[in-house]
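1. I would like to see how this sequence folds:
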Amino acid sequence: MPYISVFDVLGPNMIGPSSSHTAGAASIACLARKMISGRIKKVEFILYGSFAKTYRGHGTDRALLGGIMGFATDDKRIPDSFSIARQRGLLFSFAVNERETEVHPNTVDIVMTNELGRRMTIRGESLGGGKIRITRINNVEVDFTGEYSTVIVIHRDKPGVVAHITRCLSDENVNIAFMKLFREEKGKLAYSIVESDGQLTEHVSGEIKKNKYVQDVMLVNLQGGTDGSRL
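-> Reported below is the predicted structural model:
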């Protein structure tokens, strides 16, 4: 059996009522926000399963919107996230998908559009006790938790790219905790996701981008703040 700590039982510091439906939702959205550059102008939340059935009563909608604005799970502004979003000029909407049933019951797709018109879709699952998992970036299936600082490299699936990524991290003395490669199919778009124990810097991102097959690099640091940057 997996190890369960007392903190998993008690749940995270949060604005209630539910660690799955509010804290988990806020964490998913907050993590998604760090994965797109610039200011988010528009966001759509597509809800599945239990999220779809109870999102209004459990405050999942307010938690998701608060998270996309960078609010932590215990931020007292979460109950007022609708009015705060409107004040900030953030366009938002919620939709329910009852057709797709082969998903985790607490699943949300977050469709973000930034000020430059770039669009990104993140799928997240709330696993209970405030724990989450990201399972899709755009159309590529992935798997990471956000419990570590993470570098996400979007690149062509070509020989030598993964070695280049690990060399850049090694040169910066970054200790790799986990590394996974996800791809659409052989030779096409791939996502290399590296979770590390320490903070990641823009210098690492710049070095990784020097490879001609690398399209984008996203840095998600655990202690990176909530100003909308990907640090």
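2. make it CA atoms for all contacts and neighbour counts henceforth
-> Noted.
3. which ones are touching Asp216?
-> Asp216 is in contact with Val153, Ile154, His155, Lys209, counting by CA atoms under 8 Å, 6 or more residues apart in numbering.
4. to compare against the first, here's another:
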Amino acid sequence: MRFKDVFSIIGPAMVGPSSSHTAGAVRIGRVARHILGDLPEKADILFYGSFADTYRGHGTDLAVVGGLLDFDTDDPRIPSSLAIAERLEMDIRFIEGKGQFPHPNTAKIVARRGDREISVVGASIGGGNVEMLGINEFDVKFTAMYPTLVLFHNDRPGMIADVTRVLSRENINIGHMSVDRKGRSGEALTVIDTDNSLTEDVIREIAALATVRDVRLVDLTAARGGNAP
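-> As a prediction, this is how the structure comes out:
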């Protein structure tokens, strides 16, 4: 990851002892929350590497659940996030993941609400920064540092051109794009980082494009109120 500013090293304003084990973990949880689109009813949280070894002592469990509640990194409710989740009747399981993992601080979250289920894999890479590595078994990468459009669609010619045409017309600049597919003309996932916030009208227009199955916006650039008092 390229150096951007001093805050990339010292980390964000946060609750917790470690920017990697708490602030980064909050952001991974929030990404999962935004992709699910609502408060999870159930969530399996798998920790790998250093996360698996130290998550209780470093509060990584509290941090990820705080993210699922849509708390920002400096929200004073993070130390109480497990109690808040229990009060909201969230079913949370922590699992020590097995096998290979891409980074010592890696977490996989499988979150469910109703008949919708999503999975995300992310790594906390230092200074509160994260690198998201996968969504629903698609290999896509993004940092969640910018408003990020997540498109679930079918693979077809012209799909990316249709999306970028809408963004260009609205003067929305693309900073990064990641695409993966499960086969020709099969399911695909496109992730687009933008320099600008996206309005509901833009999101609805993109959602209406042919073969788009779902659209989600991951936007951690502004603090949310969260789900709990």
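5. TM value for the aligned chains?
-> The TM-score (TM-score structural alignment, normalised by the length of the second structure) is 0.92; 227 aligned residues with a CA RMSD of 1.9 Å.
6. what about the second structure, which of the contacts of Asp216 of the first structure hold up?
-> When you map the contacts of Asp216 of the first structure onto the second structure and apply both residues aligned by TM-score structural alignment, their matches' CA atoms under 8 Å, the shared contacts are Val153, Ile154, His155, Lys209.
7. so which of the residues you listed sit within strands?
-> With DSSP state E as the criterion, strands contain Val153, Ile154, His155 from among these.
8. residues in contact with Ser192 of the first structure?
-> Taking CA under 8 Å, 6+ apart as the test, what Ser192 of the first structure contacts is Ile152, Val153, Ile154, His155, Val162, Met179, Lys180, Leu181, Phe182.
9. that one belongs to a helix?
-> No. Counting by DSSP: H, G, I helix; E, B strand; the rest coil, Ser192 of the first structure is not found in a helix; it is strand.
10. how about it, what's its partner in the second structure?
-> Aligned by TM-score structural alignment, Ser192 of the first structure pairs with Thr190 of the second structure.
11. so how many other residues sit close to Ser81 of the first structure?
-> 21 (other CA atoms under 10 Å).
12. tell me who's in contact with whichever residue in the second structure pairs up with Ile176 of the first structure.
-> Using TM-score structural alignment as the criterion, Ile176 of the first structure maps onto Ile174 of the second structure. Counting by CA under 8 Å, 6+ apart, Ile174 of the second structure touches Ile192, Asp193, Thr194, Asp195.
13. between the contacts of Ser192 of the first structure, which is nearest Leu222 of the first structure?
-> For the contacts of Ser192 of the first structure, the minimum distance to Leu222 of the first structure (CA to CA) is 13.9 Å, reached by Ile152.
14. my guess is that closest one meets Tyr191, correct?
-> Yes. Taking CA atoms under 8 Å as the definition, Ile152 of the first structure is a contact partner of Tyr191 at 6.6 Å.
15. the more surrounded of the two?
-> Higher neighbour count among Ile152 of the first structure and Tyr191: Tyr191, with 23 against 20, using other CA under 10 Å.
16. tell me how many other residues crowd Ile28 of the second structure.
-> Ile28 of the second structure: 31 neighbours (other CA under 10 Å).
17. grab the nearest non-local neighbour of it.
-> Closest residue to Ile28 of the second structure apart from its sequence neighbours, by CA to CA, 6 or more residues apart in numbering: Gly122 at 6.0 Å.
18. what residue of the first structure takes the place of that neighbour?
-> Per TM-score structural alignment, Gly122 of the second structure is aligned with Gly124.
19. quick one: contacts for that match?
-> Contacts of Gly124 of the first structure (CA under 8 Å, 6+ apart): Ile28, Thr107, Val108, Asp109, Ile132, Arg133, Ile134, Thr135, Arg136.
20. so which helix or strand takes in it?
-> strand 119-128 (DSSP states H and E).
21. circling back: the residue nearest to Ile28 of the second structure and Leu46 of the second structure, how far apart?
-> 11 Å (CA to CA, to the nearest Å).
22. now do the shared contacts for these two.
-> Ala107, Lys108.
23. check which helices and strands the helix or strand just after the strand holding Gly124 of the first structure is in contact with.
-> Under the assignment DSSP H and E, the closest C-terminal helix or strand after strand 119-128 of the first structure is strand 131-137. On a contact count with 3 or more CA pairs under 8 Å, 6 or more residues apart in numbering; DSSP states H and E, strand 131-137 of the first structure meets helix 24-33, strand 119-128, strand 140-144.
24. right, so of those, which gets closest to Ser81 of the first structure?
-> Going by CA to CA, the one of these nearest Ser81 of the first structure is helix 24-33, 11.1 Å.
25. give me the mean distance between the closest one and the second structure.
-> Helix 24-33 of the first structure, aligned to the second structure and superposed, deviates on average by 0.9 Å (mean CA distance after the TM-score superposition for the first structure).
26. which residues are in contact with the helix or strand just after that helix?
-> Following helix 24-33 of the first structure in sequence order, the next helix or strand is strand 40-48 (DSSP H and E). Applying CA under 8 Å, 6+ apart, the external contacts of strand 40-48 of the first structure come out as 33, 64, 89-98, 100-101, 103, 105-115.
27. and these, which are buried?
-> 33, 64, 90, 92, 105-114 (16 or more other CA atoms under 10 Å).
28. before we move on, back to that, of the contacts of Asp216 of the first structure, buried ones?
-> Judged by 16+ other CA under 10 Å, buried ones among those: Val153, Ile154, His155, Lys209.
29. and the second one, what is it in contact with?
-> It stands for Ile154 of the first structure. By CA under 8 Å, 6+ apart, the neighbours of Ile154 of the first structure are Leu189, Ala190, Tyr191, Ser192, Val214, Gln215, Asp216, Val217.
30. counterpart of it in the second structure?
-> Per TM-score structural alignment, Ile154 of the first structure is aligned with Phe152.
31. if I look at that match, how far off is Thr190 of the second structure?
-> 7 Å.
32. then Gly24 of the second structure?
-> In terms of CA to CA, Gly24 of the second structure sits 23 Å off from Thr190 of the second structure.
33. where's the residue in the first structure sticking out farthest from the centre, which helix or strand?
-> For the first structure, the largest distance from the centre (CA atoms, centre = their mean) belongs to Pro159, which lies 27.4 Å off. For Pro159 of the first structure, there is no helix or strand it lies in under DSSP H and E.
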